[in-house]
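Enquirer: Fold the stuff below for me.
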Amino acid sequence: MSPQLPVDTSSSSDNTNTPDVIVVGGGNAAFTAAHAAAVRGRKVVLLEKAPQEQYGGNSFFTAGATRIAHNGLADLQDFIEDDDRHEATHVPPYTAEEYTADLEKVTEGRNDPELTKVLVSEAAPGLRWLHSLGLKYRLMYERQAYRRPDDTYLFWGGLHVGNVGGGEGLMADHVRVAAELGTEVRYGQNVVGLLTENGAVKGVKVRQEDGSIQELRAESVILAAGGFEANPQWRREHLGEGWENAKVRGTPFNTGEMIAAGLEAGGAKGGDWGTCHSVQWDAFTEHNESNRELTNRLTRQSYPLGIIVNNKGERFLDEGEDFRNYTYAKYGKVILQQPDSVGYQIFDATLRPMLRTEEYEMPGISVETADTIEELADKIGINPERLAKTVADYNNSIDTTIEFDPNVKDGRKADTTPVKSNWANPLTTGPYYAYGVTCGITFTFGGLKSDTHGRVLNSKGEHIQGLYVCGEMLGGLFSANYPGGSGLAAGVVFGRRAGNLA
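Expert: Model prediction:
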């Protein structure tokens, strides 16, 4: 007698019918893969480890920003929501060549060129396809453009499009579309291994609440269960000492079990296992991990406008090296390396109105204010004379002959140590603000090795029959850093490719 299948916690459909495709995971990549398989007429079951009230994977916690190549605003209007501001908006074209160059630059050339080529060419068609199924997109005015004195908007940094409703809207749309396509979604499914026969994958092993292991068979299995960022032991082992102290931005369920299962089934490691996506994250607010109410609002991404100091009152990085889209995912690591893994973003009254509203006016935010730099230093436990000297050195080194413009790399430099390459404004007007930040880890860059269609490869470079991978489990695209919005884009592209074959 065949083993009893796991209890379906979200559907009353007939469990005796073996699915064609099992998708393991519950974020953007997983649902995209499920949609792609379902529209081909495949019977799809999606297994999500989290309970239903914690659905959405890491994607739920994002802002929904998705990086695509395009030819400007006119090229986007067929699938983005109408907005009265469009008439006063300039969206520069973002070419495939620029997208590729950005990936090569921020990863220091360690991105897989074949995966990159596919990502760059298929991200925009992938969003249009999802839009045709019912997902909704818009221009991200509040995150990617500053309003100029003439009441126009200029988008910057190659990242222009996002989901309506952010990550929450993205995942709500995905769940609705899955239901419309007949995909069966089961929550609370703790998949602990893969079923293999003669080197081919034939299904999954699911641990039940009573501890028993039951089997669910299928022709194909798509792994889309995220990285190992929520596993402190794996973080310390693969990323290094101190990473066990990082704050988990997203889902607490991405602990690496399915990566381990893929390796056990013969898959090869792919990508850079020693680096990750990590950001500046609210240091002192209660419940600053896996917070479903505040999600992405706990990030602090207006740092290019001000300065960042450690608890010794010293600057330690170039806040204006590039648009935040190209630096934010690597600066969490730098914060982690500071004393007590804490830094402080400093702004004055002139800069304060330019900070992102959704992040810097968050309920319960970690912030101290004071009328003088010395008083501010005292409030955050920094030697007042040292912080005052740091600010004075910064202020006195700024080339004020260059006009400040946050919409472009303005070259307005603070020629101090370390240099600030762009957007240097003197901090001279009280009150002053200090926002405490630490390291928030988003996802890990190491995973399983695959070809460009998501087919998992073994150590000989051969396909493992019946096994696919997409999303943050797919290694090879990113290393050390990452261009903002390319993670969700990769989930769409390689989720769709895996679903098209499975």
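Enquirer: make it CA atoms for all contacts and neighbour counts henceforth
Expert: OK.
Enquirer: residue ranges for the strands of the stretch 51-200 of the chain, please.
Expert: Per DSSP state E, counting those that start in this stretch, the stretch 51-200 of the chain carries strands over the ranges 65-66, 89-90, 137-139, 145-147, 153-155, 161-163, 184-186, 190-197, 200-207.
Enquirer: ok, now the stretch 401-502 of the chain?
Expert: Secondary structure of the stretch 401-502 of the chain (DSSP E, counting those that start in this stretch): strands at 432-444, 447-448, 455-457, 463-469.
Enquirer: could I get those as TSV with distance to His86 and mean neighbour count?
Expert: Shown next, in TSV, are the strands of the stretch 401-502 of the chain (distance: least, Cα to Cα, whole Å; neighbours: other Cα atoms under 10 Å):
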stretch	distance to His86	mean neighbour count
strand 432-444	32	26
strand 447-448	40	30
strand 455-457	41	27
strand 463-469	38	25
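Enquirer: Turn those strands into CSV, including distance to Ser486.
Expert: Output for those, formatted as CSV (distance: least, Cα to Cα, whole Å):
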stretch, distance to Ser486
strand 432-444, 13
strand 447-448, 16
strand 455-457, 20
strand 463-469, 17
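Enquirer: To compare against the first, here's the next sequence to fold:
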Amino acid sequence: MPQGSSAAAHDAAPTEEFDVIVVGGGNAGFSAAHAAAERGRRVVLLEKGLPDQAGGNSYYTAGAVRIAHHGLADVADLLEPDERHAISVLPPYSAEEFAADMATVTSGRNDPALTEVLCRDSLDTLRWLHGKGLRYRLMYERQAYSDPQGRQVFWGGLAVGSVGGGKGLIEQHTRAAEQAGIEIRYGIRVRELVSSHGAITGVTWTDAAGREGTTHAESVVLAAGGFQADPELRRKHLGAGWQAAKVRGTPLNTGDLLTAAIAVGAATHGDFATCHSVAWDAWFPENEGNREFTNQLTRGGYPLGIVVNKLGARFIDEGADFRNYTYAKYGADILAQPEGLAFQLFDATTRPRLRAEEYDMPGASVVTANTIEELAGLMGVDPAQLARTVADFNASIDRSVPLDLAVKDGRAARIEPPKSHWAIPLENAPYYAFPVTCGITFTFGGLHADVHGRVLDQDGVPLPGLLVCGEMLGGLFSGNYPGGSGLTAGAVFGRRAGTLA
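Expert: Modelled structure (predicted):
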């Protein structure tokens, strides 16, 4: 990102006019800016971070996007060439299946109108971004398993991702914005929304040098993320103990603009008491906001092993569903354990199947031993208890059911808690334990808006001049989250907000 964009803010007059202000430079904010600019609007994007901090949470993602499609032929024109396409199996994933997954993982607490638009517009929005130069590929290393015929079989309704992950996504968005004449300003902290006669007419801000100013516009689009990086707001809304969660992504999403919008009459919507949180490397020394390793500190291989706490006891069903439908809720379960700590256990059979980008990253925390008892000692867990847990788990597996990692195979461990699928015994040395804690990604509660991103007041009436998208839009998720749907939602509702702005 060009340093010169930041300097532009310093030279600007304290009060100025644009057609559209976008607050937040992640995937949603850029999508809104693109949509407004293609309508000929003069757009300024105000990013809180300096160039080496920018990109919001989007920068830290793996870049996965969940879209409805009819199979590989339907999306092939969006994808980078890959010789593996010829041996790939990508099952169709309809908008109805997408909507059903949204309802299932949220226990029906998702907003149906927002969900319908998200699912219906997902593929068309990706095509729109692709037309602006964003690049996509099939995520073989994350979302496919090799079957006995040597085919690459995709699973869990998710296959497509950005080339270069989150880093590539932000680079490509930035390039497209610059080509469209969108003015990007870095190091701008928006403080308040300016209103006049009931309409939002601009923002006040402070730049990186401490200078204050006001920018006016016909529309303000809020895309500044949730409150996950503010420990006190986490404690207030998520509950005691959430101060200890590790912030996976940007440290800049502190809820400032949620507070500012509520102050001018915006209504809230969605579940403020839950969030997206994952199993996260507990012992890596720089395990918050790490811009080098970003998403690689996630530990998503638990469906292949078992997870135990400091007492040596299992506490989740590691095979309840595909990882895509469980990973975003298990961080909260880990945080509730003693010391907010757990261990993912694998053996010589399962260890080679783990995603290399996560489990083989430089400095990944792991302890290894030739016996379960020795492993327990390195974990700080009672050896006898861990040995009992592993033995009981191994004995409970229905080994008559064949293992198939690309489907929900029903190969269960009939124990409490059960492991519903992919139960593989831990019986071949060496053994591995990866320490994990809770990594918080983003919060689910946000502003109330209609399907076009127009922010609503307490009476359900749009606040003139104010729109919202991305993680600030409340109502889509509650308790859990289908993998890849966040970036898709940011693009879909960012595009819609920018189309009205």
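Enquirer: before we move on, the earlier item: make CSV out of the strands of the stretch 51-200 of the first structure and add mean neighbour count.
Expert: Output for the strands of the stretch 51-200 of the first structure, formatted as CSV (neighbours: other Cα atoms under 10 Å):
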stretch, mean neighbour count
strand 65-66, 26
strand 89-90, 17
strand 137-139, 25
strand 145-147, 19
strand 153-155, 20
strand 161-163, 24
strand 184-186, 22
strand 190-197, 18
strand 200-207, 22
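Enquirer: Quick one, which of those strands gets closest to Gly320 of the first structure.
Expert: Closest to Gly320 of the first structure of those is strand 145-147 (Cα to Cα; 16.0 Å).
Enquirer: elements contacting the closest one?
Expert: The contact analysis (3 or more Cα pairs under 8 Å, 6 or more residues apart in numbering; DSSP states H and E) places strand 145-147 of the first structure against strand 153-155.
Enquirer: how about 10 Å then?
Expert: Other helices and strands packing on strand 145-147 of the first structure, by 3 or more Cα pairs under 10 Å, 6 or more residues apart in numbering; DSSP states H and E, are strand 89-90, strand 153-155.
Enquirer: Distance from that strand to the middle of the chain?
Expert: Strand 145-147 of the first structure sits 22 Å away from the centroid of its parent chain (Cα atoms, centre = their mean, to the nearest Å).
Enquirer: re the thing from before, out of the strands of the stretch 401-502 of the first structure, which gets nearest to Ala50 of the first structure?
Expert: Proximity to Ala50 of the first structure (Cα to Cα) singles out strand 432-444 among the strands of the stretch 401-502 of the first structure, at 17.0 Å.
Enquirer: Distance from the chain centre to the closest one, please.
Expert: That offset, for strand 432-444 of the first structure, works out to 15 Å (Cα atoms, centre = their mean).
Enquirer: how close does that strand sit to the second structure?
Expert: Strand 432-444 of the first structure, aligned to the second structure and superposed, deviates on average by 0.1 Å (mean Cα distance after the TM-score superposition for the first structure).
Enquirer: Which elements pack onto that strand?
Expert: Helices and strands touching strand 432-444 of the first structure, by 3+ Cα pairs under 10 Å, 6+ apart, are helix 232-239, strand 247-248, strand 276-282, strand 307-310, helix 328-336, strand 343-347, strand 367-370, helix 373-379.
Enquirer: if we can go back for a sec, would you mind giving the helices and strands packed on strand 145-147 of the first structure as CSV with distance to Lys379 of the first structure added?
Expert: Below are those laid out as CSV (distance: least, Cα to Cα, whole Å):
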stretch, distance to Lys379 of the first structure
strand 89-90, 41
strand 153-155, 37
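Enquirer: re the thing from before, want to try JSON lines for the helices and strands packed on strand 432-444 of the first structure, with mean neighbour count and distance to Leu387 of the first structure as columns?
Expert: Shown next, in JSON lines, are these (neighbours: other Cα atoms under 10 Å; distance: least, Cα to Cα, whole Å):
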{"stretch": "helix 232-239", "mean neighbour count": "18", "distance to Leu387 of the first structure": "32"}
{"stretch": "strand 247-248", "mean neighbour count": "24", "distance to Leu387 of the first structure": "27"}
{"stretch": "strand 276-282", "mean neighbour count": "28", "distance to Leu387 of the first structure": "20"}
{"stretch": "strand 307-310", "mean neighbour count": "24", "distance to Leu387 of the first structure": "8"}
{"stretch": "helix 328-336", "mean neighbour count": "24", "distance to Leu387 of the first structure": "17"}
{"stretch": "strand 343-347", "mean neighbour count": "27", "distance to Leu387 of the first structure": "10"}
{"stretch": "strand 367-370", "mean neighbour count": "19", "distance to Leu387 of the first structure": "13"}
{"stretch": "helix 373-379", "mean neighbour count": "20", "distance to Leu387 of the first structure": "6"}
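Enquirer: nearest to Val39 of the first structure, of the strands of the stretch 51-200 of the first structure?
Expert: Using Cα to Cα as the measure, strand 184-186 is the one of those that comes nearest Val39 of the first structure, at 13.5 Å.
Enquirer: Having no further points to raise, I will conclude here.
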